[in-house]
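**Q** got a structure for you, letters missing:
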């Protein structure tokens, strides 16, 4: 999958001055962005977060998931390090889309867990695709990353495209009473790695 780089601009945030890079996937008519800070092109192992869009968590402050908290923590850690990147991928609801995600939330309100809800709607538990990352990494000349993730499938996806994942850094934040069951399912059914001693 090849993405077209469109343009970049500065993006001031409370963590510092990031650069915002826009990419377009013509085949799927999808827009993806990268938030970068400091020198990342051809600069050794880069601190990276691959983050799939979550409107409810990232923008509406939902406590049903840990997505918004993970995005904020990733930006904070990148700013602390002085360089790194967030690949923000437009694949809402693990790839099922926003309206289907609301349908899945309704099923969860009635007792289904996050995996069961997707399956009841006729979807796989996780429909996300990380192949677009290859074009992004090639654009920035990145071939070695320290990946901020709890999801081993992201590590596997990058390694399969030839990216060296020199370290997986846990991103465990945002736990609350509303997402306890959700996080338990992520660990038990989706294979996410959590340190049970962390709160």
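**A** Alright, I've got the coordinates. Here the structure is a predicted model, which is why all the values come from computation and not from measurement.
**Q** okay, CA-based contacts and neighbour counts for the rest of this
**A** OK.
**Q** which parts of the longest helix along the chain are buried?
**A** Identified as the longest helix of the chain according to DSSP state H is helix 67-81. Buried residues in helix 67-81, counted by 16 or more other Cα atoms under 10 Å: 67, 68, 69, 70, 71, 73, 74, 75, 77, 78, 79.
**Q** ok, and the closest non-adjacent residue to the third one?
**A** So the one you mean is residue 69. residue 174 (5.2 Å; Cα to Cα, 6 or more residues apart in numbering).
**Q** spit out the contact partners of the one you found.
**A** 63, 65, 66, 67, 69, 70 (Cα atoms under 8 Å, 6 or more residues apart in numbering).
**Q** would you say it is within a strand?
**A** No. Per DSSP: H, G, I helix; E, B strand; the rest coil, residue 174 lies outside any strand segment and is coil.
**Q** and which of the buried residues of helix 67-81 is nearest to residue 126?
**A** Within those, the smallest distance to residue 126 is 14.9 Å, found for residue 67 (Cα to Cα).
**Q** tally of neighbours for residue 86?
**A** 21 (other Cα atoms under 10 Å).
**Q** before we move on, back to that, any chance of the buried residues of helix 67-81 in a markdown table, plus distance to residue 148?
**A** Shown next, in a markdown table, are the buried residues of helix 67-81 (distance: Cα to Cα, whole Å):
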| residue | distance to residue 148 |
| --- | --- |
| 67 | 13 |
| 68 | 14 |
| 69 | 13 |
| 70 | 9 |
| 71 | 10 |
| 73 | 10 |
| 74 | 7 |
| 75 | 10 |
| 77 | 9 |
| 78 | 10 |
| 79 | 13 |
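**Q** closest to residue 112 out of these?
**A** residue 67 (19.8 Å).
**Q** here's the one I want to compare it with:
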């Protein structure tokens, strides 16, 4: 673990984050350093959970989009809560790593209320992309600039990115973070989310090979 707050500098890249606070955070997965940031451009409050010495290359990293329904309430409609727990366990097992928890990414960037409206449309038969578009919203409105800014501020030069989404890798590369490996983060599909997961694979290109053997919902 990082032994002093001095190991992280209170400087920010000119592109937009302000390093606000460091505090020890004991979780069921392990003891992390919670590093708080303000996104000067959007005004969002952001947090990274740091475990071990993360400065340098090849740091195991998860960019996790906030999901109130999945992360907090354990919704079976998505895999977000399962991925969050799996990523934190993997980082602790690795001995070093960082999880950037991205506020402003609810519903792939459309916000909580719009996400709930989209879920209503999905219950009526639309897939997740069709539902967003039917509401006049982007299929995916997320931006990863702030995540790259945070990683730069933490001294991370390259990452082993825990993600099934090729767009995340491409976004980090555009913002100056090298990807040394894309590490799959696969969770067991459920009857409630198998259609959603297959839509992510077919419409967004997510790498989800385990769905090939998953049973169709009855």
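**A** Cool, the structure landed. In this text, all values refer to a predicted model and were calculated from it rather than measured experimentally.
**Q** all helices for the first structure, in order.
**A** Using DSSP H, helices in the first structure cover 67-81, 92-95, 98-109, 114-120, 132-140, 152-160, 180-188.
**Q** got these as TSV, with distance to residue 19 of the first structure columns?
**A** Formatted as TSV, the helices of the first structure follow (distance: least, Cα to Cα, whole Å):
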stretch	distance to residue 19 of the first structure
helix 67-81	12
helix 92-95	23
helix 98-109	27
helix 114-120	34
helix 132-140	13
helix 152-160	23
helix 180-188	31
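**Q** quick one: closest of the ones you listed to residue 198 of the first structure.
**A** helix 180-188 (12.7 Å).
**Q** can you give the contact residues for stretch 4-17 of the first structure?
**A** Outside stretch 4-17 of the first structure, the residues that touch it by Cα under 8 Å, 6+ apart are 18-26, 37, 75-76, 79.
**Q** filter those down to the buried ones and hand me the ChimeraX line.
**A** Applying 16+ other Cα under 10 Å to these leaves a buried subset, and the ChimeraX line that selects it is:
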select :18,19,20,21,22,23,24,37,75,79
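**Q** and residue 144 of the first structure, what pairs with it in the second structure?
**A** Using TM-score structural alignment, the partner of residue 144 of the first structure in the second structure is residue 158.
**Q** likewise residue 19 of the first structure?
**A** Per TM-score structural alignment, residue 19 of the first structure is aligned with residue 33.
**Q** ok, residue 192 of the first structure next?
**A** By TM-score structural alignment, residue 192 of the first structure lines up with residue 206.
**Q** ok, the spatially closest residue to that match that is not a sequence neighbour - contacts?
**A** Distances taken as Cα to Cα, 6+ apart put residue 165 closest to residue 206 of the second structure, at 4.7 Å, once the chain neighbours are dropped. Contact analysis of residue 165 of the second structure by Cα under 8 Å, 6+ apart lists 204, 205, 206, 207.
**Q** report the separation between the last one and residue 138 of the second structure.
**A** Distance, residue 207 of the second structure to residue 138 of the second structure, using Cα to Cα, to the nearest Å: 21 Å.
**Q** okay, which residue of the first structure is out on the far edge from center?
**A** residue 110 (27.1 Å; Cα atoms, centre = their mean).
**Q** need the counterpart of that one in the second structure.
**A** Aligned counterpart of residue 110 of the first structure in the second structure: residue 124 (TM-score structural alignment).
**Q** where's its match relative to residue 116 of the second structure, distance?
**A** Residue 124 of the second structure is 13 Å from residue 116 of the second structure, by Cα to Cα.
**Q** show me the contacts for the most centrally placed residue in the first structure.
**A** The first structure has residue 51 as the residue nearest its centroid, 1.5 Å off, counting by Cα atoms, centre = their mean. Applying Cα under 8 Å, 6+ apart, we find residue 51 of the first structure in contact with 71, 86, 87, 88, 89.
**Q** okay, these in TSV with distance to residue 5 of the first structure next?
**A** TSV is the format used below for the contacts of residue 51 of the first structure (distance: Cα to Cα, whole Å):
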residue	distance to residue 5 of the first structure
71	23
86	16
87	13
88	14
89	14
